[in-house]
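In: let me see the structure of the following:
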Amino acid sequence: MTVGSYLDTFFGKPVHNYSYGDRVSRHDVVYRLCQEYEAEETQVQLLDEFLGQVTPATLQALVVGSWSEAYETGPQKLLDRLVERHQELPEFKALFVGDMTSEDCEISWIHQGDYEDLLQKFRTLEVLRLRGSENLELPAFEHHGLRELAIECGGLPTALVRNLQRSILPALRHLELWLGDDNYGFDGKLDDYAQLLEKIRPERLRYLGLRNAQISDELAIHIARQPWLSSLHTLDLSMGTIGDKGARALIDSPYIAGLKVLDLQHHYISDELVAALRKLPLQLRIDKAQEEDDGDRYVEVAE
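Out: Next up, the predicted model:
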């Protein structure tokens, strides 16, 4: 998944756009709420109109796409309205906020909101995917239903990582974090993520994605030494800056044989080690190597 296109499917169903004034015509899709730039309707009006055309008691999933002036304002009013109406949504299980492309708003410009109340009220929530980290508030929380959490951004603040370290998420099976670039908000170190992995019990994860990272080599070297690597289904280090050091650590890992899928797309690995990676007993997702720019490597998504 990149920010160059909109989501095709979510929570097992096709995604279908809904704009203010539209009519709901299908019930086998997940709707994406969309606003034009400087839209006349408010986020609350858009949400209320949509909920007035569906059966809230059976609504399971929702995607929030572009909202008016996303580079200046966040989706807080929409989130607050969802919280206000949470008793009408007893089956609500999946939410993606920020499904927009760079043409709508650059990922580093997307203003987000505060998800504390939403996570407290929606105990049935299983999937939460967020795009953008500007003004994102995700305090340490306890949630016994959440099995998939993803934060897509051009720069992940360490404060959010430390909040996740203190969170209690016994059902979590899919963790996906886009670390990003230090010019756009990333201020972490390997130790922050080593502590996160230690505290979230990674042996119960099926998918671990530490994507779009400037420290991909360091992450790969650390993960290659962990016995729980063998229990993962998918390790996703794509979109980052992994090179020969990280690749060699994975190749030599005594725990790599248990892994089913290794995603290293967008990488800086030599042809020799790519050939060695292809010999591993797993499904390798890899593409043509990126070229360094005067010794510098770049993540795929930053601004």
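In: from here on, contacts and neighbour counts on C-alpha atoms
Out: Will do.
In: now do the contacts for the closest residue to K13 other than its chain neighbours.
Out: In space, and not counting its chain neighbours, K13 is closest to V29: 5.3 Å by Cα to Cα, 6 or more residues apart in numbering. For V29, the contacting residues are 13-16, by Cα atoms under 8 Å, 6 or more residues apart in numbering.
In: just the ones of those residues in strands?
Out: Among the contacts of V29, the members falling in strands (DSSP state E) are 13-16.
In: same list (the residues you listed) but as CSV, adding distance to W178 and neighbour count.
Out: Shown next, in CSV, are the ones in strands among the contacts of V29 (distance: Cα to Cα, whole Å; neighbours: other Cα atoms under 10 Å):
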residue, distance to W178, neighbour count
K13, 24, 13
P14, 24, 13
V15, 23, 19
H16, 25, 17
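In: turn those residues into JSON lines, including distance to Q290.
Out: Shown next, in JSON lines, are the ones in strands among the contacts of V29 (distance: Cα to Cα, whole Å):
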{"residue": "K13", "distance to Q290": "34"}
{"residue": "P14", "distance to Q290": "33"}
{"residue": "V15", "distance to Q290": "32"}
{"residue": "H16", "distance to Q290": "34"}
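In: let's compare: structure for the following, please.
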Amino acid sequence: MTIGHHLDVLYGLPAYTFPRPGNNPRPVEPDAPAWRITSDVYDAGEGWTAAFARFCAAVDTTRVKALIVGAWEEAYEDDSAAVIEALVAARDRFPALRAVFLGDMVGEECEISWINQTDVTPLLAAFPALEEFGVRGGSGLSFPALSHGALRRLVIETGGLPAEVVRGVGGSDLPALEHLDLWLGTPDYGGDSEAADLEPLLSGARLPNLRHLALRNSEMQDAVAAAVASAPVVARLEVLDLSMGVLTDEGAAALLGGQPLTHLKKLDLHHHYLTEALQERVRQTLEPGGVEVNLDRGDAEEDADDDGTVWRYVAVGE
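Out: Below is the predicted model:
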């Protein structure tokens, strides 16, 4: 499956695409929407940095709270360095900015694993008041360990998340972080992390306020579930999300055999490969205590070769 829809909300604000040249923006207060600035990946008539400059000239940027970076030209070949440089250079013009999402592209524009990123942490360094940050695309993505005192929500969506990024996030000091969402992906698209790389995150030592943990879209979902089963951070979570991956009975049984999960408000396992018996065991263990459990199988379908080999897939790969 690929991503078929652009973001419609960021920082609780409805997304609004800044119009292309020649189209006047509808009357809108600068702080009302999450502004989506985009170009064309193929044959762009206006590059992203030019669109951003036009936006800065047309809108009172001192009131802008949220920015969505859409497509930049040739994102399948050129990374996001020029976009990040333009945003960092304009930091003094955005004193109210609290949320940025980098790479809001659908499959028709650029498949998630074709989006070329770079070191995205200069954005966090340039905007110390940023509360939400998201990025889509793992190719070339870098996230060296950092300290950021205001960030409450971090989302990294990939078809394959490099182990160095997992370790960078795990080594970061993020005392305000409440919501962490990592799409770990598959080795086919650069997802080379192992469950052991998650240990700094699962210890929770640098994430004292974490309440929502999503480790999803993973080919190694059974190993992730087993690691989570005894993770110290789980005791203070409200939401645990292990969805979109190749979760089988082995991983779910390990999860249920670990620490109690009845304190959770929600356990999300949608897009899974569990038998009916194991699904019922999950429900009987957690739902009577008031835990909302999502066991929607979705489009998680298995393929089998003539030799009996069974193939299972994450929700978002290419």
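In: map E148 of structure 1 onto structure 2.
Out: Alignment note: E148 of structure 1 maps to R153 in structure 2; criterion TM-score structural alignment.
In: its match and P175 touch, don't they?
Out: No: counting by Cα atoms under 8 Å, R153 of structure 2 stays clear of P175, with 11.2 Å between them.
In: out of the two, name the residue with the larger neighbour count.
Out: R153 (21 against 18; other Cα atoms under 10 Å).
In: separation between that one and A231 of structure 2?
Out: Look at R153 of structure 2 and A231 of structure 2: by Cα to Cα, to the nearest Å, they are 20 Å apart.
In: ok, now G170 of structure 2?
Out: 14 Å.
In: next one: V316 of structure 2
Out: When V316 of structure 2 is compared with A231 of structure 2 (using Cα to Cα), they lie 26 Å apart.
In: more neighbours, those two?
Out: V316 (22 against 19).
In: from memory the more buried one sits against V106, does it?
Out: No: judged on Cα under 8 Å, V316 of structure 2 makes no contact with V106 at a distance of 11.7 Å.
In: shared neighbours, these two?
Out: With Cα under 8 Å, 6+ apart as the test, V316 of structure 2 and V106 both reach 2-3.
In: D78 of structure 2 corresponds to which position in structure 1?
Out: D78 of structure 2 maps onto T73 in structure 1, by TM-score structural alignment.
In: do E109 of structure 2 as well
Out: For E109 of structure 2, the residue aligned by TM-score structural alignment is D104.
In: before we move on, what SS does its match have?
Out: coil (DSSP: H, G, I helix; E, B strand; the rest coil).
In: check F133 of structure 2 too.
Out: F133 of structure 2 ends up strand, using three-state DSSP.
In: for it, give me its contacts.
Out: F133 of structure 2 neighbours (Cα under 8 Å, 6+ apart): 99-101, 151, 153-155.
In: now for those: which two are most distant?
Out: F101 and L151 (13.0 Å; Cα to Cα).
In: okay, now the aligned partner of F52 of structure 2 in structure 1: neighbour count?
Out: Counting by TM-score structural alignment, F52 of structure 2 lines up with L47 in structure 1. By other Cα under 10 Å, the residues close to L47 of structure 1 number 20.
In: check which helix or strand L47 of structure 1 maps to.
Out: helix 43-51 (DSSP states H and E).
In: just checking, what packs against that helix?
Out: helix 76-84 (3 or more Cα pairs under 8 Å, 6 or more residues apart in numbering; DSSP states H and E).
In: run through who's touching the helix it packs on.
Out: 43-44, 47, 112-115, 117-118, 121-122.
In: apply 6 Å and report the result again.
Out: 43-44, 113, 118 (Cα atoms under 6 Å, 6 or more residues apart in numbering).
In: give me the neighbour count for the aligned partner of G243 of structure 1 in structure 2.
Out: Under the alignment by TM-score structural alignment, G243 of structure 1 pairs with T248 in structure 2. The local packing of T248 of structure 2 (other Cα under 10 Å) involves 17 other residues.
In: for H272 of structure 2, see how far away T248 of structure 2 is.
Out: 7 Å.
In: now A231 of structure 2
Out: Applying Cα to Cα to A231 of structure 2 and H272 of structure 2 gives a distance of 21 Å.
In: over to G185 of structure 2?
Out: Distance from G185 of structure 2 to H272 of structure 2, by Cα to Cα: 14 Å.
In: ok, now S172 of structure 2?
Out: 30 Å.
In: how about the strands of structure 2, start to end?
Out: 9-10, 13-17, 34-37, 66-69, 99-102, 132-136, 153-157, 179-185, 212-218, 239-241, 266-268, 292-294, 303-304, 310-311.
In: average offset of the second one relative to structure 1?
Out: With the two structures superposed, strand 13-17 of structure 2 lies on average 1.3 Å from its match in structure 1, counting by mean Cα distance after the TM-score superposition for structure 1.
In: contacts for that strand?
Out: 8-9, 33-36.
In: between those, which is nearest A304 of structure 2?
Out: D8 (37.2 Å).
In: what does that closest one align to in structure 1?
Out: With TM-score structural alignment as the criterion, D8 of structure 2 matches D8.
In: ok, its match - contacts?
Out: Applying Cα under 6 Å, 6+ apart, the residues near D8 of structure 1 are 14-15.
In: for P14 of structure 1, see how far away it is.
Out: Counting by Cα to Cα, the gap from D8 of structure 1 to P14 of structure 1 is 6 Å.
In: please apply the same query to G155 of structure 1.
Out: From G155 of structure 1 over to P14 of structure 1 (counting by Cα to Cα), the distance is 29 Å.
In: ok, M239 of structure 1 next?
Out: 25 Å.
In: ok, now D117 of structure 1?
Out: Taken as Cα to Cα, the span from D117 of structure 1 to P14 of structure 1 is 28 Å.
In: got it, and V299 of structure 1?
Out: Taking Cα to Cα, one finds V299 of structure 1 at 29 Å from P14 of structure 1.
In: and if you look at G209 of structure 1?
Out: On the measure of Cα to Cα, G209 of structure 1 and P14 of structure 1 end up 23 Å apart.
In: equivalent analysis for I242 of structure 1, please.
Out: 33 Å.
In: same deal with D99 of structure 1?
Out: Counting by Cα to Cα, the gap from D99 of structure 1 to P14 of structure 1 is 14 Å.
In: again with R147 of structure 1
Out: For R147 of structure 1, the distance to P14 of structure 1 - Cα to Cα - is 20 Å.
In: next one: E88 of structure 1
Out: 24 Å.
In: just P202 of structure 1 next, same as before
Out: P202 of structure 1 is 30 Å from P14 of structure 1, by Cα to Cα.
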